[in-house]
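Asks: Predicted model and sequence below, questions to follow.
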Amino acid sequence: MTKAAVLGAGSWGTTFAKVLADAGVEVTLWARREDLARRIDDEHRNEEYLPGIELPASISATHDAAAACAGAELVAFAIPSQSLRENLRQWVGDLPDDASLISLMKGVELGTTKRMSEVIGEVTGAPDDRIVVVSGPNLAREIAQRQPTATVVACTDESRATQVQALCSTAYFRPYSNTDVVGCELGGAVKNVIALACGIGQGMGFGDNSLASIITRGLAETARLGERLGADPLTFAGLAGLGDLVATCNSPLSRNRSFGERLGRGETMAQAQDATHGQVAEGVKSCISVLELAGRHGVEVPITAAVEAVCSGRMTPMQMLELLMARSVRPES
């Protein structure tokens, strides 16, 4: 039986561990807190992040990263993107030399503007063909409930992408392989920022026309940035682009959309943060790094810039709307 380690016992890490277990993989789930690991191991539940969801008996949990990784053929990382580098430095000696390293994270690192696969490669020394990205409409609770969904498994090595694809394929979780790692990662990172914008609009009381406009123009600026960085434009029309964007911008299960909605209703950043109960809205920090990444490559990203201004307190939601609507008219393409 294939053995996997999932490092990170939040909602998505726990859900992906469940997917792997349902696909016949032996999984060890690492939790940062020892008490959480013990409860998961004893109760086969993660009530803190996935209340009411029964976990397969083939999932064990531990607070010991070295024990989790021992003998693993797959090691998946499911932690907040801005803490990846620090954690990897602690784990690098525990990672099996030939294991596939799987990024479940959707973000761009602050300061370096590196994608998560780039951070993994830089810290671990692993070549690109060992690093895999899972991206797409990945709302954790729906998948944990075994609701049908599709996703993308991306790696520059097509054979490795296909291998991981087979290991996480279940009756309810349908993965598609892809070799465009850049496009899949950018789609996953920028959609969190666009979801904040949609949430702000929702909180201000705007309807479907407004939200559809934000989603569509958000996809356009994601694709512009992706093209400049060498991504395949077709990726943004697929699951890791449009699929992930639609799900994250529309679902109340999306932390980024819900966070933005609170800002749109007039709550402060601190109030919105308190309401998330420790769950991370990745777009709040990613808007800074995505904006910097776009600036370095001379790409205009007006929605991202407006969201960053709201999150930094330089602009109110209404001023954000007025700024975006006052932009000069131009051809769509």
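Replies: Perfect, thanks for sending it.
Asks: From now on I want contacts and neighbour counts done on CA atoms only, so please keep to that.
Replies: Fine.
Asks: Pick out the residue nearest the middle of this protein.
Replies: residue 106 (2.9 Å; C-alpha atoms, centre = their mean).
Asks: I'd like the next helix or strand past the helix ranked longest in the chain.
Replies: Longest helix in the chain, counting residues (DSSP state H): helix 181-203. With elements assigned by DSSP states H and E, the helix or strand that comes after helix 181-203 is helix 208-228.
Asks: buried sites along whichever helix or strand comes after that following helix?
Replies: Using DSSP H and E, the next helix or strand after helix 208-228 towards the C-terminus is helix 244-250. Using 16 or more other C-alpha atoms under 10 Å as the test for burial, helix 244-250 gives 244-250.
Asks: so what secondary structure elements neighbour the longest helix of the chain?
Replies: With contacts defined as 3 or more C-alpha pairs under 8 Å, 6 or more residues apart in numbering; DSSP states H and E, the packing partners of helix 181-203 are strand 131-135, strand 149-154, helix 208-228, helix 244-250, helix 255-264, helix 283-296, helix 302-311.
Asks: if you set the cut-off to 6 Å instead, what comes out?
Replies: Contact here means 3 or more C-alpha pairs under 6 Å, 6 or more residues apart in numbering; DSSP states H and E; on that basis helix 181-203 packs against helix 208-228, helix 244-250, helix 255-264, helix 283-296.
Asks: For residue 200, find the nearest of the ones you listed.
Replies: helix 255-264 (4.1 Å; C-alpha to C-alpha).
Asks: what comes up buried for the closest one?
Replies: In helix 255-264, counting by 16+ other C-alpha under 10 Å, buried: 255-264.
Asks: now swap in stretch 233-241 and tell me
Replies: In stretch 233-241, counting by 16+ other C-alpha under 10 Å, buried: 233, 235-236, 238-241.
Asks: quick one: contacts of that stretch?
Replies: 135-136, 183-184, 187, 242 (C-alpha atoms under 6 Å, 6 or more residues apart in numbering).
Asks: now the helix or strand harbouring residue 84, how far from the centre of its chain.
Replies: Counting by DSSP H and E, the element that carries residue 84 is helix 84-91. For helix 84-91, the separation from the chain centroid amounts to 18 Å (computed by C-alpha atoms, centre = their mean, to the nearest Å).
Asks: in that helix, what's buried?
Replies: Buried residues in helix 84-91 (16+ other C-alpha under 10 Å): 84-85, 88, 91.
Asks: The structure to be compared is supplied as follows:
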Amino acid sequence: MGKQIGIIGAGSWGIALAYVLTTNGHDVTIWSRSQSTVDKLKSYHGNEDKLPGVKLPESVEYTCDMEKAVSGKDMIVVVVPSAHMRETVKLFAPYIDPDGEQIIVNCSKGIEEDTLMVMSDVILDVIPGSNVCVLSGPSHAEEVGKALPTTIVVGAFDKDVARTVQNVFMNGAFRVYTSPDMLGIEIGAALKNVIALAAGMADGYGLGDNAKAALITRGIAEMSRLGMAMGGKLETFSGLSGIGDLIVTCASMHSRNRRAGILIGQGKSYQEAMDEVKMVVEGVYSAKAALQLAKKYEVDMPIVQEVNEILFEGKKPEDALKELMERDKRIENSSLEW
């Protein structure tokens, strides 16, 4: 039996998830804050600017009325930029059922700069006791909207919630695993964008495949160190929302973080790069928060440190490369002993 689902956010990922959900027989209402955007969505049956070629069924409703998008729905899928998460949750909070039956699925990746909260914690901060979970993994909207094979993970505090979301989203082209490690999933999702910026910078600067492989490998080590210090599980960072999401974000030209990094590696400022990519580059927003978390938990994150200095202090990529390559000699994995 199909569910009533409200999707909060009408960008490329929101539309791609609407495609998955309508394919699975669910009734979908998509919210956007702009009436002009809603009008375009209705006319095109999708988002022609952000995800061209993906058409949704005529049964999909579009609205800028938050009450219509949320009230009475079985599931609320939140797909907004991390910088706008708190304000958006405040808009729909009054329409969430107080009995806690509605499931809120966070599909946004990032860390709130002021509070250093992951997105599911932001939702819980605004709506205490709400039924929150997170859906994440290597999943470019451009491929999901074409029904290309994609595998992802849902993390939840409650096993039954995770299984419900798994059943709602899963189909022959969209495989969903479950996990109890919500925090690890969220940390991996946010930090991989920062590492992808670094990988893009390496591409833009012409450093070659060896350097990129090293950045990905040492990047997952940094993500794991911080995630575990915060309470995440090591296994999560070797899974879909860790190494899986990192690989696809560092390797694909669908990745806005990688594309922005390429432009920065070619000498542009982060603002110029964001303007050219014309989409939200989450790694820029997560970089400062990641560095603050590294200091708070006393975790060594040299790649994240150098990315911050390039983005916000005007450091040249070649100088950052020199710093990374000439760091003190050390063993690769301190848990191994002779």
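Replies: All right, it came through fine. Everything numeric in this text was worked out from a predicted model, so none of it was measured.
Asks: Distance of residue 242 of the first structure relative to residue 272 of the first structure?
Replies: 26 Å (C-alpha to C-alpha, to the nearest Å).
Asks: Mind checking which of the two has more residues around it?
Replies: residue 242 (22 against 18; other C-alpha atoms under 10 Å).
Asks: The more buried one: what's it in contact with?
Replies: residue 236.
Asks: surely residue 141 of the second structure meets residue 13?
Replies: Yes - between residue 141 of the second structure and residue 13 there is a contact under C-alpha atoms under 6 Å: 5.1 Å.
Asks: returning to that earlier point: so how much does the longest helix of the first structure differ from the second structure once superposed?
Replies: In the superposition with the second structure, the average deviation recorded for helix 181-203 of the first structure is 0.3 Å (mean C-alpha distance after the TM-score superposition for the first structure).
Asks: what residues does that helix touch?
Replies: 106-107, 154-155, 211, 218, 226, 231, 235, 240-241, 245, 248-249, 256-258, 260-261, 263-265, 283, 287.
Asks: and it with helix 255-264, angle?
Replies: For helix 181-203 of the first structure against helix 255-264, the angle by axes from the mean of the first three to the mean of the last three C-alpha atoms, to 10 degrees is 30 degrees.
Asks: quick one: which of the helices and strands packed on helix 181-203 of the first structure is nearest residue 41 of the first structure?
Replies: helix 255-264 (26.6 Å).
Asks: The closest one: average distance to aligned residues in the second structure?
Replies: So helix 255-264 of the first structure averages 0.3 Å relative to the second structure (mean C-alpha distance after the TM-score superposition for the first structure).
Asks: For that helix, name the packing helices and strands.
Replies: helix 181-203.
Asks: In the second structure, which residues correspond to the helix it packs on?
Replies: Mapping helix 181-203 of the first structure onto the second structure (TM-score structural alignment) gives residues 182-204.
Asks: And for stretch 42-49 of the first structure?
Replies: So stretch 42-49 of the first structure sits over residues 43-50 in the second structure, by TM-score structural alignment.
Asks: Residue 172 of the second structure: neighbour count?
Replies: Residues near residue 172 of the second structure, counting by other C-alpha under 10 Å: 10.
Asks: Report the separation between the closest residue to it other than its chain neighbours and residue 225 of the second structure.
Replies: Ranked by C-alpha to C-alpha, 6 or more residues apart in numbering and with sequence neighbours excluded, the top spatial neighbour of residue 172 of the second structure is residue 149, at 7.9 Å. Distance, residue 149 of the second structure to residue 225 of the second structure, using C-alpha to C-alpha: 30 Å.
Asks: neighbour count winner among these two?
Replies: Using other C-alpha under 10 Å as the criterion, residue 149 of the second structure and residue 225 rank with residue 225 on top: 21 against 13.
Asks: before we move on, back to that, need the buried residues of helix 84-91 of the first structure in CSV with distance to residue 48 of the first structure, can you?
Replies: CSV is the format used below for the buried residues of helix 84-91 of the first structure (distance: C-alpha to C-alpha, whole Å):
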residue, distance to residue 48 of the first structure
84, 22
85, 25
88, 24
91, 24
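Asks: So residue 271 of the first structure: helix, strand or coil?
Replies: Classification of residue 271 of the first structure using DSSP: H, G, I helix; E, B strand; the rest coil returns helix.
Asks: quick one: it from residue 259 of the first structure, how far?
Replies: 10 Å.
Asks: so which of the helices and strands packed on helix 181-203 of the first structure gets nearest residue 40 of the first structure?
Replies: Residue 40 of the first structure sits nearest to helix 255-264 of all those, at 23.1 Å, using C-alpha to C-alpha.
Asks: Check the separation of the first and last residues in stretch 49-66 of the first structure.
Replies: Termini of stretch 49-66 of the first structure sit 23 Å apart (C-alpha to C-alpha).
Asks: and it, how far from the chain's centre?
Replies: With C-alpha atoms, centre = their mean, you get 20 Å for stretch 49-66 of the first structure.
Asks: who touches that stretch?
Replies: Here stretch 49-66 of the first structure has contacts from 10-11, 26-31, 34, 37, 41, 44-45, 94, using C-alpha under 6 Å, 6+ apart.
Asks: again, but for stretch 40-48 of the second structure
Replies: Contact with stretch 40-48 of the second structure is made by 55-56, as judged by C-alpha under 6 Å, 6+ apart.
Asks: buried sites along that stretch?
Replies: 41-42, 44-48.
Asks: Equivalent analysis for stretch 76-86 of the first structure, please.
Replies: Buried, per 16+ other C-alpha under 10 Å, within stretch 76-86 of the first structure: 76-82, 84-85.
Asks: which ones among those are found in helices?
Replies: 84-85.
Asks: Closest one of the buried residues of stretch 76-86 of the first structure to residue 102 of the first structure?
Replies: Checking the buried residues of stretch 76-86 of the first structure against residue 102 of the first structure with C-alpha to C-alpha, the nearest one is residue 76 at 4.4 Å.
Asks: with the first structure superposed, average distance for the helix or strand where residue 39 of the second structure lies?
Replies: For residue 39 of the second structure, the enclosing helix or strand under DSSP H and E is helix 35-44. Comparison of helix 35-44 of the second structure with the first structure after fitting gives an average deviation of 1.9 Å (mean C-alpha distance after the TM-score superposition for the first structure).
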